[in-house]
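# Sequence plus the predicted model coming up.
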Amino acid sequence: METTRLRLRQLTPDDLEHLVALHGDPEVMAFITGAGETREIVETRSLPDLLSRRTWLLFEAETFLGWASLRLEGDEAELGYRLIRAAWGRGYASEVARALVDLGFRQLGLARIWGQTMAVNLGSRRVMEKAGLTYVRTFHLAWDDPLPGAEQGEVEYALLRADWR
């Protein structure tokens, strides 16, 4: 699959090194775990989780930029994405998010696509909005070791097929 600037390909077990580099960056993981993941965690948790979804690696030319996914749940899917820091602020996440929304509704026949992030993660919130998702709710989860900003809650964004396009 391709977008204007990106080449996407399905994630495989052989992509461990890309994920270790991405998930090992504490800034990339700031709103997810608050710290970089070790190789062992990526290999035993993150990689298997991403392989259970429809996950694509993102490249500009030959440069690895990150991943994007749709986690299918019946006729709905959760949109996810994670990019290397060098790719932040360049519109790649919005570009791939729009492409996955289009794929989800046009090819997969989904009824709803949604995403969530920490309320304080303004960058991710903007990506979801640029992909056409709209704010649904703020909710609070109980965490044993909450990340800074967790007191502001999590936000959910969604787009219904009927509202798409």
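Okay, I see it.
# Going by C-alpha atoms from here, please, whenever you check contacts or count neighbours.
Noted.
# ok, and what's touching the top helix by length along the chain?
The helix of greatest length in the chain, counted in residues with DSSP state H as the criterion, is given as helix 92-106. Where contact means CA atoms under 8 Å, 6 or more residues apart in numbering, the residues beyond helix 92-106 that reach it are 3, 6, 68-70, 77, 79, 81-83, 110-111, 113, 127-128, 130-132, 161.
# ok, then the element right after it?
Tracing the chain C-terminally past helix 92-106 and defining elements by DSSP states H and E, one meets strand 112-118 next.
# Specify the angle between that following strand and helix 92-106 in degrees.
150 degrees (axes from the mean of the first three to the mean of the last three CA atoms, to 10 degrees).
# Buried residues, strand 112-118. List them.
Residues of strand 112-118 classed as buried by neighbour count (16 or more other CA atoms under 10 Å): Arg112, Ile113, Trp114, Gly115, Gln116, Thr117, Met118.
# for this protein, what spans make up the helices?
With DSSP H as the definition, the chain shows helices at residue ranges 16-23, 39-41, 47-51, 92-106, 122-130.
# Included below, for side-by-side comparison, is a second structure:
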Amino acid sequence: MPAFLESERLVLRPVTASDLDDLVALDADPEVMRYLNGGRPTTRESVRRRVLPRLLHEYPCLGTPGFWAAEPRGGGTFLGWFELRPLDDDSPAEVELGYRLNRASWNRGYATEGARALLRKAFTELGVERVTANTMAVNARSRRVLEKAGLLFVRSFTEEWPDRIDGSEHGDVEYALSRGEWLRRHGG
């Protein structure tokens, strides 16, 4: 399958239905899901009926999906996925950056490397004007990835969630980066 994007150590390719088992395993890890739903595993049926169609959805404004499976260069091991999804199906102006990697991939710089590569592609090839990302305020690892990738803290906010998650009382944070800011940093 052709790659959407390659970085120094990663290949990002479209998610396919054959990734189901890897997606189920990813969402079954309580540490992976800790800041998403409190660590509860997502059922296989829910991944098949809800998660997979979301990851396969193609955005007309980009002509691509908004999610990609991550693999190491030279090997087909599923590391997780990255997101660069338009907030509006009809406009590539603002997209959301995200990632979910399996625990074996943590602390290796993959999240930062993939995020930086997606930012580059967003601002140089896809016509994106602003990239945004959200995480729980207490998710220090994810916040550090966003900062290392070059996104800037925008605000803290709170939302009502159906279930309480440890740390949710501290709210969420938004990070963002504009095309102009990215170009100034990268000599554009």
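Perfect, I can see it now. All values reported here derive from a predicted model rather than from experimental measurement.
# quick revisit: so the longest helix of structure 1 matches what in structure 2?
On structure 2, the counterpart of helix 92-106 of structure 1 by TM-score structural alignment is residues 110-124.
# which parts of that stretch are buried?
Quick answer for stretch 110-124 of structure 2 (16+ other CA under 10 Å): 110-123.
# I'd like to know which of the helices of structure 1 is closest to Arg137 of structure 1.
With CA to CA as the criterion, Arg137 of structure 1 lies closest to helix 122-130 of the helices of structure 1, at 12.3 Å.
# That closest one aligns to what range in structure 2?
Counting by TM-score structural alignment, helix 122-130 of structure 1 falls onto residues 140-148 of structure 2.
# Pull the distance from the matching stretch to the chain's centre.
Taking CA atoms, centre = their mean, to the nearest Å, one finds stretch 140-148 of structure 2 lying 12 Å from the centre of the chain it belongs to.
# Look at the alignment partner in structure 1 of Ser46 of structure 2 and say how many residues are nearby.
Ser46 of structure 2 maps onto Ile41 in structure 1 when the alignment is built from TM-score structural alignment. Summarising burial for Ile41 of structure 1: neighbours were counted as other CA atoms under 10 Å, giving 14.
# cool, and the one 5 residues further on?
Other residues lying near Ser46 of structure 1 total 18 when counted by other CA under 10 Å.
# so how far is the match of helix 92-106 of structure 1 from its chain's centroid?
10 Å.
# Same question for stretch 63-79 of structure 1.
In terms of CA atoms, centre = their mean, the centre of stretch 63-79 of structure 1 is found 6 Å from the chain centre.
# List the buried residues of that stretch.
For stretch 63-79 of structure 1, using 16+ other CA under 10 Å, the buried residues are 64-72, 76-79.
# How about stretch 134-147 of structure 2?
Taking 16+ other CA under 10 Å as the basis for neighbour counts, the residues of stretch 134-147 of structure 2 that come out buried are Asn134, Thr135, Met136, Ala137, Val138, Ser142, Arg143, Val145, Leu146.
# between these, which is closest to Arg40 of structure 2?
So of these, ranked by how close each gets to Arg40 of structure 2 (CA to CA), first place is Met136, at 16.4 Å.
# how far away is the closest residue to that closest one other than its chain neighbours from Pro53 of structure 2?
Take Met136 of structure 2 and drop its neighbours on the chain: the residue closest to it by CA to CA, 6 or more residues apart in numbering is Asp172, 4.1 Å away. Spatial separation of Asp172 of structure 2 from Pro53 of structure 2 under the definition CA to CA, to the nearest Å is 26 Å.
# out of these two, which sits in the more crowded spot?
Between Asp172 of structure 2 and Pro53, counted using other CA under 10 Å, Asp172 has the larger neighbour count: 18 against 14.
# which ones are touching whatever residue of structure 1 lines up with the more buried one?
Following TM-score structural alignment, the counterpart assigned to Asp172 of structure 2 within structure 1 is Glu154. When contacts are counted by CA under 8 Å, 6+ apart, Glu154 of structure 1 touches Gln116, Thr117, Met118, Ala119, Thr138, Phe139, His140, Leu141.
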